[in-house]
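A.B. asks: missing the sequence, but the structure's below:
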């Protein structure tokens, strides 16, 4: 393990943009990669969270989730409504940055710089498939471990300790944790003291996407903010209540407030 050193200056960063009670870094995907590589080379770890409307709606109701967001070193918008709202407010975020994209771009950087990665999440066998796919695209990538814990592992101390020990013993420099928010981020918070020079990415379904066992929305749906519809059509029973009752009204309120803020600023 590389000891943490305070000497090199941190990666320069602009002020965060506050949206829906969440402070978001105005980073491009390439900014995230540059930041993580610089921090890893300096012996510093961190935590990346990629909030979308669903996560923002959860954070608005849950103080524990809010604390997780505040403690993360990098928070980037995985959700076009957040990007739209930032532009309406006059504090534009440069682009959407998703865990499903970061798993590829950070793995490419890891292969180039020799940082071992760890994949945690998905059904049995999926992390292994993702490791094979990532390694095929990025020759030289070292996957130092994979794990697919049972869905209820976090309900017992024994289950949590088993998962934590496996990650700690593998000593990754980058760990992709795809267990869904906030479960994945609570686990990450519990690992930070043991692996202070590791970067953790809360990546949701990214491991399954990388493995090819789950389909992402077409590019045009992602760019137009309709990825939620693609997922809803694929899993209506699980997602209908959350997306239609909670998330859509939340997004509408966010955009309305951003538009009102813009109008009041220009026409007081």
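C.D. replies: Thanks, I have it. Everything numeric in this text was worked out from a predicted model, so none of it was measured.
A.B. asks: please make it C-alpha for all contacts and neighbour counts, starting now.
C.D. replies: Will do.
A.B. asks: quick check, distance from the lengthiest helix in the chain to the centre of its chain.
C.D. replies: Ordering each helix of the chain by length in residues (DSSP state H) puts helix 248-266 first. Distance, stretch centre to chain centre, for helix 248-266: 25 Å (Cα atoms, centre = their mean, to the nearest Å).
A.B. asks: residue 242: what's it in contact with?
C.D. replies: By Cα atoms under 8 Å, 6 or more residues apart in numbering, the residues touching residue 242 are residue 54.
A.B. asks: doesn't it belong to a helix?
C.D. replies: Yes. Under DSSP: H, G, I helix; E, B strand; the rest coil, residue 242 falls within a helix.
A.B. asks: in the stretch 101-250 of the chain, which spans are strands?
C.D. replies: 117-121, 143-147, 174-178, 199-202 (DSSP state E, counting those that start in this stretch).
A.B. asks: now these as a markdown table including distance to residue 44 and mean neighbour count?
C.D. replies: Shown next, in a markdown table, are the strands of the stretch 101-250 of the chain (distance: least, Cα to Cα, whole Å; neighbours: other Cα atoms under 10 Å):
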| stretch | distance to residue 44 | mean neighbour count |
| --- | --- | --- |
| strand 117-121 | 15 | 25 |
| strand 143-147 | 19 | 21 |
| strand 174-178 | 11 | 26 |
| strand 199-202 | 8 | 26 |
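A.B. asks: below is structure B, check it against A:
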């Protein structure tokens, strides 16, 4: 069964879902996801999409209390090429759908002129850039203050903003896990409609504010290395400190698989 076979008002996760490295992932293709997005309307019950990468997986392993925001997502898509590659040998092939590619295709072929789009952006530069680049879309934009992860009032203001819109799609791009937390909280509001996507740095790549890895590096699963070399001061600690926990999760998953087979 593909995601396009699923009723759009189903609350439970799709039957394509299984766990790998402690994170639930859906076995769906990029084509399936685009078809599902194209079919979504602004008046349907709210569903949200998350695209976890290595950083998300490691954070979740350290804070299992965050599991609900991934478990309750309509789609939980594997953004990481290394995780996807490991899954092929350990658990069978998960779909590999990066948030950056999905966001680009959403704006390139799914969104239609006149669509109302809600956007929670990390900066005024992103907000203005998106409005200028896509003048045929009706943007409703909210830029929360810095340090939102520790600011409950600011997080609530984001949810209130989104709940007040009637958008077909909403893009939440203020980092993890705050973007996912906002989407989840909004999805529990009575009468919430539309589709929310937690898209990380995707808008910055689209606008050229950050340079994405060349295609050959993406094909080899080295996009993380390109990002590290592009922003070493900001990212070195995140990537270096993720190596040991990720290795531990892989070992645990291998042991679990062996135990299940015995």
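C.D. replies: Thanks, I have it. Treat the numbers as computed from the prediction; the structure is a model and nothing was measured.
A.B. asks: returning to what we had before: give me the helices and strands touching the longest helix of the first structure, please.
C.D. replies: Contacts defined by 3 or more Cα pairs under 8 Å, 6 or more residues apart in numbering; DSSP states H and E place helix 248-266 of the first structure against helix 53-61, helix 80-89.
A.B. asks: by how much does the next helix or strand after the shortest one deviate from the second structure on average?
C.D. replies: This points to helix 53-61 of the first structure. Counting by DSSP states H and E, the element after helix 53-61 of the first structure in chain order, helix or strand, is helix 63-71. Compared with the second structure after fitting, helix 63-71 of the first structure has a mean deviation of 1.4 Å; criterion: mean Cα distance after the TM-score superposition for the first structure.
A.B. asks: what comes into contact with helix 63-71 of the first structure?
C.D. replies: Contacting residues not belonging to helix 63-71 of the first structure are listed as 22, 23, 49, 58, 59, 60, 75, 182, 185, 186, 189 [Cα under 8 Å, 6+ apart].
A.B. asks: may I ask which of those residues has the most neighbours?
C.D. replies: Scoring the contacts of helix 63-71 of the first structure on neighbours with other Cα atoms under 10 Å, the highest-scoring entry is residue 49 at 28 neighbours.
A.B. asks: now do the same contact list for the residue nearest to residue 82 of the second structure when sequence neighbours are not counted.
C.D. replies: Setting aside the residues directly before and after it, residue 82 of the second structure is nearest to residue 221 in space (Cα to Cα, 6 or more residues apart in numbering), at 5.9 Å. Contact partners of residue 221 of the second structure, counting by Cα under 8 Å, 6+ apart, are 80, 81, 82.
A.B. asks: same list (the contacts of helix 63-71 of the first structure) but as CSV, adding distance to residue 104 of the first structure.
C.D. replies: Converted to CSV, the contacts of helix 63-71 of the first structure look like this (distance: Cα to Cα, whole Å):
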residue, distance to residue 104 of the first structure
22, 26
23, 25
49, 16
58, 27
59, 27
60, 30
75, 18
182, 22
185, 20
186, 23
189, 23
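A.B. asks: out of those residues, which comes closest to residue 259 of the first structure?
C.D. replies: Using Cα to Cα, residue 22 comes nearest to residue 259 of the first structure of the contacts of helix 63-71 of the first structure, at 17.7 Å.
A.B. asks: quick one: contacts for the closest one?
C.D. replies: Here residue 22 of the first structure is in contact with 56, 66, 69, 70 (Cα under 8 Å, 6+ apart).
A.B. asks: so how far does stretch 82-96 of the second structure reach from one end to the other?
C.D. replies: End-to-end distance of stretch 82-96 of the second structure (Cα to Cα, to the nearest Å): 10 Å.
A.B. asks: next, count neighbours for residue 155 of the first structure.
C.D. replies: A total of 9 residues lie near residue 155 of the first structure under the criterion other Cα under 10 Å.
A.B. asks: could you do the one 5 residues further on as well?
C.D. replies: For residue 160 of the first structure, the neighbour count with other Cα under 10 Å is 16.
A.B. asks: swap in residue 256 of the second structure?
C.D. replies: Neighbours of residue 256 of the second structure under the rule other Cα under 10 Å: 11.
A.B. asks: same question, residue 33 of the second structure
C.D. replies: When neighbours are counted by other Cα under 10 Å, residue 33 of the second structure registers 19.
A.B. asks: to what extent does the helix or strand hosting it diverge from the first structure after superposition?
C.D. replies: Assigned by DSSP H and E, residue 33 of the second structure falls within helix 30-39. In the superposition against the first structure, helix 30-39 of the second structure averages 2.2 Å from its aligned positions (mean Cα distance after the TM-score superposition for the first structure).
A.B. asks: please work out which residues of the first structure line up with that helix.
C.D. replies: Aligning helix 30-39 of the second structure against the first structure (TM-score structural alignment) gives residues 29-38.
A.B. asks: what does the matching stretch contact?
C.D. replies: If you take Cα under 8 Å, 6+ apart as the criterion, stretch 29-38 of the first structure is touched by 10, 11, 74, 95, 97, 102, 105, 106, 109, 199.
A.B. asks: ok, of those, which one's closest to residue 264 of the first structure?
C.D. replies: Using Cα to Cα, the contacts of stretch 29-38 of the first structure come closest to residue 264 of the first structure at residue 95, 25.2 Å.
A.B. asks: show me just the buried residues among the contacts of stretch 29-38 of the first structure.
C.D. replies: 74, 95, 97, 102, 105, 106, 109, 199 (16 or more other Cα atoms under 10 Å).
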